[in-house]
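> can't give you the sequence, but here's the structure:
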């Protein structure tokens, strides 16, 4: 399927004509969102939704792109952005894990509005000789500086094939876009990402070609090894991917990307208006990229997701008949987990403030594991 993206001006708003719908008064006149950098699926989808908000409601949306999870989260936590279109850094921030297991970060309260189902696997250049995950041994794997969302998922996928980071050549690139384009430039052999990122279409058309390394659902040992590294994914059959012939299926892992995220400080009414607008403009943006049909709330408004849903989103999802008692039970458990980790961090931080950075992170990750184990 051809991809149509909206990668134009930073302000993705169009003047409206005629009388605005009643919901327009519920949305602010301007908003700031953060997203992955230009060329990513997250930026393309945020741009398409922003364009739809502008056309339907006259809302001006400024999108701040960043190639790092920290760069997408800082404006949100500092109150300079209203929403962030995040990947797995939402989960890591809520857990205080990986790049966020340092004194200046730690676990933070975050809330989801909606998150599109997405697939991921080890995506290789067609000429790299990587037919299985195990074949990636000794190959150049593209990572992104300051981006655990990509890097840890790649570490988990390598574990599916019995590999660790010591078994491959990790090549770290300064931005997400640079990492994704590195295979086409023959600067790497493979990476891990969502299969509709714009640079992958370029790879598929290049002399190197593209190959989706399968993560077979019946490989129990592989999945056990993957989930030991990152317990938020599961098997998925993906039929929308750059260079994938129509009618074919790629065996991948499923997660949520992008996850529209905000803080609990955002009022219920504000988030209610946002998700309602997301729902009401669906027909305007659903063809923006090949996978945007998955923003339908019956898919994007359901657990499991990286962080708990915001109460304002739950209110709207309940009114629409989408939210169930099972969903509420999942959300209650997710909030309890986040509350426990934030409380543990508040006790841990002053007691360990004198530790060197590496020892501090190691000690916190051990404490985090204890807290999580105590919740089960």
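Structure received. Remember, it's a predicted structure, so these values are computed and weren't measured experimentally. Residues are numbered from 1 along each chain as shown.

> from here on, contacts and neighbour counts on C-alpha atoms
Noted.

> residue closest to the middle of the chain?
residue 87 (1.6 Å; CA atoms, centre = their mean).

> longest strand in this structure, please.
strand 111-125 (DSSP state E).

> give the buried residues for it.
For strand 111-125, the neighbour count (16 or more other CA atoms under 10 Å) marks 111-125 as buried.

> between these, which sits nearest residue 292?
Of all those, residue 292 sits closest to residue 116, with 7.8 Å by CA to CA.

> so that closest one makes contact with residue 302?
No: if you go by CA atoms under 8 Å, residue 116 and residue 302 don't touch, sitting 9.6 Å apart.

> which residues in this structure form strands?
Taking DSSP E, the strands of the chain run over residues 30-35, 60-65, 83-86, 111-125, 140-144, 169-173, 190-193, 210-212, 234-238, 250-262.

> for the first one, name the packing helices and strands.
If you count contacts as 3 or more CA pairs under 8 Å, 6 or more residues apart in numbering; DSSP states H and E, strand 30-35 packs onto helix 41-57, strand 60-65, helix 69-77, strand 83-86.

> next up, a structure to set beside the first:
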């Protein structure tokens, strides 16, 4: 495997060997920002893309640093672009991170599989749910059956996984229902408003959802059932949605406000070996200049240190970068409990990355192609995990911490 190179250099003060404590007192304007960096986002029209445009525009205006926003075609490309140095920061949701660490489907590539990345900043605490036509027949989870037509985006393990979770609630899989295959996030929504599909998994804060709401008949959202309504059904659903937090929607399309759905933490990841000074000063700038960008996009107020603290207090699902931890310590936010969970998450991640690297080396020695289409590689990866004592999904391993 090629060694991932760093494009960002240490600040002058760090090069001179100043202590962490001394640097902590340095003024933000003393930091020499890199001339250029790249932020990888979901597709144009998604909430996270719009948010990236908002905060990076303000950062450029205040610091002069040039930032390129690079929308990825799907969730598989985002971590791969981060690992191949095509991006310095990449949006990652916990469910996608779990799938990447399991190397499922499109993540089963040399650079798309398990890798040591860390949370640098929190982006959004995003509501995710099931969008239906406002004048359609689907009103509850239980209304979904074998005759239901779903929007299915196989190119996104996240979107496909959301639909599989809804179906699992009713004891179904995507093989049991009618599927309208879509190729991207926007089409995933459009097929519902066009009347070709009855339900899609998406977010009410996305631009595509606002557009859908303006169509004839409007849209509606299926409320998340109470666990006590059907404990077994809910358990099947939750097994496929580890890491979500149910709450009432407070920000999104008018049709979604007040609906009880799952919410997900969406964070900006960097490589573990990213320059700690850059990560520290990025989080510091975002915190100190929060008021300068929080109204530049409808949901930008969620990109705050308070949201990051909520993520930590709920039980972090991915490890944080050391630069971010340093800033949180200065703010008096980081606790011994956070550190204990961080240590466990780092060990879990580094063990998994080491296992993946060993598997890649074994595949290379046997002439096995690393690809989701390779049955030989799938068998090898399964064997390597079994030999290492891995019996659960990565999501469940995190859930056990």
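Right, received. Where do you want to start? Just so it is clear, the structure is predicted and the values come from calculations on it, not from any experiment.

> okay, the helices and strands packed on strand 30-35 of the first structure, which one's buried deepest?
A comparison of those by mean neighbour count, using mean count of other CA atoms under 10 Å, puts strand 83-86 on top with a mean of 28.

> which bit of the second structure covers it?
Aligning strand 83-86 of the first structure against the second structure (TM-score structural alignment) gives residues 89-92.

> pull up the gap between the alignment partner in the second structure of residue 321 of the first structure and residue 240 of the second structure, please.
Taking TM-score structural alignment, the alignment pairs residue 321 of the first structure with residue 332 from the second structure. The spacing between residue 332 of the second structure and residue 240 of the second structure, counted by CA to CA, to the nearest Å, is 35 Å.

> ok, residue 211 of the second structure next?
For residue 211 of the second structure, the distance to residue 240 of the second structure - CA to CA - is 28 Å.

> ok, residue 139 of the second structure next?
Counting by CA to CA - residue 139 of the second structure and residue 240 of the second structure are separated by 21 Å.

> which one of the two has more residues nearby?
Using other CA atoms under 10 Å as the criterion, residue 139 of the second structure and residue 240 rank with residue 240 on top: 19 against 16.

> what residues are up against the alignment partner in the first structure of the more buried one?
For residue 240 of the second structure, the aligned residue in the first structure is residue 229 (criterion: TM-score structural alignment). By CA atoms under 8 Å, 6 or more residues apart in numbering, the contact list for residue 229 of the first structure reads 152, 155, 156, 159.

> translate the last one into the numbering of the second structure.
So the one you mean is residue 159 of the first structure. For residue 159 of the first structure, the residue aligned by TM-score structural alignment is residue 168.

> what's the local residue count around that match?
By other CA under 10 Å, the residues close to residue 168 of the second structure number 20.

> hang on, it packs against residue 237?
Yes: in this structure, residue 168 of the second structure is within contact of residue 237 by CA under 8 Å, at 5.6 Å.

> tell me the one of the contacts of residue 229 of the first structure nearest residue 363 of the first structure?
Nearest to residue 363 of the first structure among the contacts of residue 229 of the first structure, counting by CA to CA, is residue 152 at 19.2 Å.

> for the closest one, give me its contacts.
Neighbours of residue 152 of the first structure in contact, by CA under 8 Å, 6+ apart: 229, 230.

> what does residue 75 of the second structure give?
Residue 75 of the second structure makes contact with 42, 96, 155, 156, 157, 158 under the criterion CA under 8 Å, 6+ apart.

> those residues in helices, which ones?
When DSSP state H is applied, those are split such that 96, 157, 158 fall in helices.

> onto which residues of the first structure does stretch 33-45 of the second structure map?
Going by TM-score structural alignment: stretch 33-45 of the second structure matches residues 27-39.
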